[in-house]
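# from the sequence below, what's the structure:
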Amino acid sequence: MDNKMVPANEAFRLLMAELIVDKAIRDYREKELYREIDRALAQGDEAAFLLLTSELRSLQGIA
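Predicted coordinates:
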């Protein structure tokens, strides 16, 4: 069998693993952004707040 050929079930498992890892990374970043936003609010840092909320909206797919 050619090394470049991947059985369908193996390709599906790899795709599912990638989706799970991507979601875990997004979830982690979202939690970090909420913490950083809270910190920016507590410090009265409007520039950081705007930057962080923009990134959060982008991550969440909100325009």
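
# switch to C-alpha atoms for all contacts and neighbour counts from now on
Will do.

# buried residues, the helix or strand harbouring A11. List them.
Assigned by DSSP states H and E, A11 belongs to helix 8-43. Buried residues in helix 8-43, counted by 16 or more other C-alpha atoms under 10 Å: E30, L33, E36, I37, A40.

# same thing with stretch 50-63?
Those would be L52, E55, L56, for stretch 50-63 by 16+ other C-alpha under 10 Å.

# for the comparison step, fold the sequence that follows:
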Amino acid sequence: RFMENNVLNEMDRVDPNLRDEMLAELFLEQIMKNFKKSKILEKIDQSLKKKDKKAFLLLTEELKSLS
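Predicted coordinates:
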């Protein structure tokens, strides 16, 4: 939280149009990251149901790289 507050305080000094653009970009990046995570989690569930150890290991590594 401290880092987030610090970033927001620094953004008060940025041009309002640029600030809005930066916030929109950060928001979209977070939405995309959450979407990718949910898709990977679905695939992990499927790999567990199929008892596909190889797919499970690959997907968990992919999930870790997003964190």
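
# re the thing from before, is it possible to export the buried residues of helix 8-43 of the first structure to TSV including distance to R13 of the first structure?
Formatted as TSV, those follow (distance: C-alpha to C-alpha, whole Å):
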residue	distance to R13 of the first structure
E30	26
L33	30
E36	35
I37	36
A40	40
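
# spit out the contact partners of the counterpart of L63 of the second structure in the first structure.
Under the alignment (TM-score structural alignment), L63 of the second structure pairs with L56 of the first structure. L56 of the first structure makes contact with E30, L33 under the criterion C-alpha atoms under 8 Å, 6 or more residues apart in numbering.

# against I25 of the first structure, how distant is L56 of the first structure?
Separation of L56 of the first structure from I25 of the first structure (C-alpha to C-alpha, to the nearest Å): 13 Å.

# what does E36 of the first structure give?
16 Å.

# how about E32 of the first structure?
11 Å.

# what's the match for A47 of the first structure in the second structure?
Checking TM-score structural alignment: A47 of the first structure goes with K54.

# how far apart are the host helix or strand of that match and its match in the first structure?
Per DSSP H and E, K54 of the second structure falls inside helix 53-66. Here the mean offset of helix 53-66 of the second structure against the first structure after fitting is 0.6 Å, by mean C-alpha distance after the TM-score superposition for the first structure.

# how far does that helix sit from the chain's center?
15 Å (C-alpha atoms, centre = their mean, to the nearest Å).
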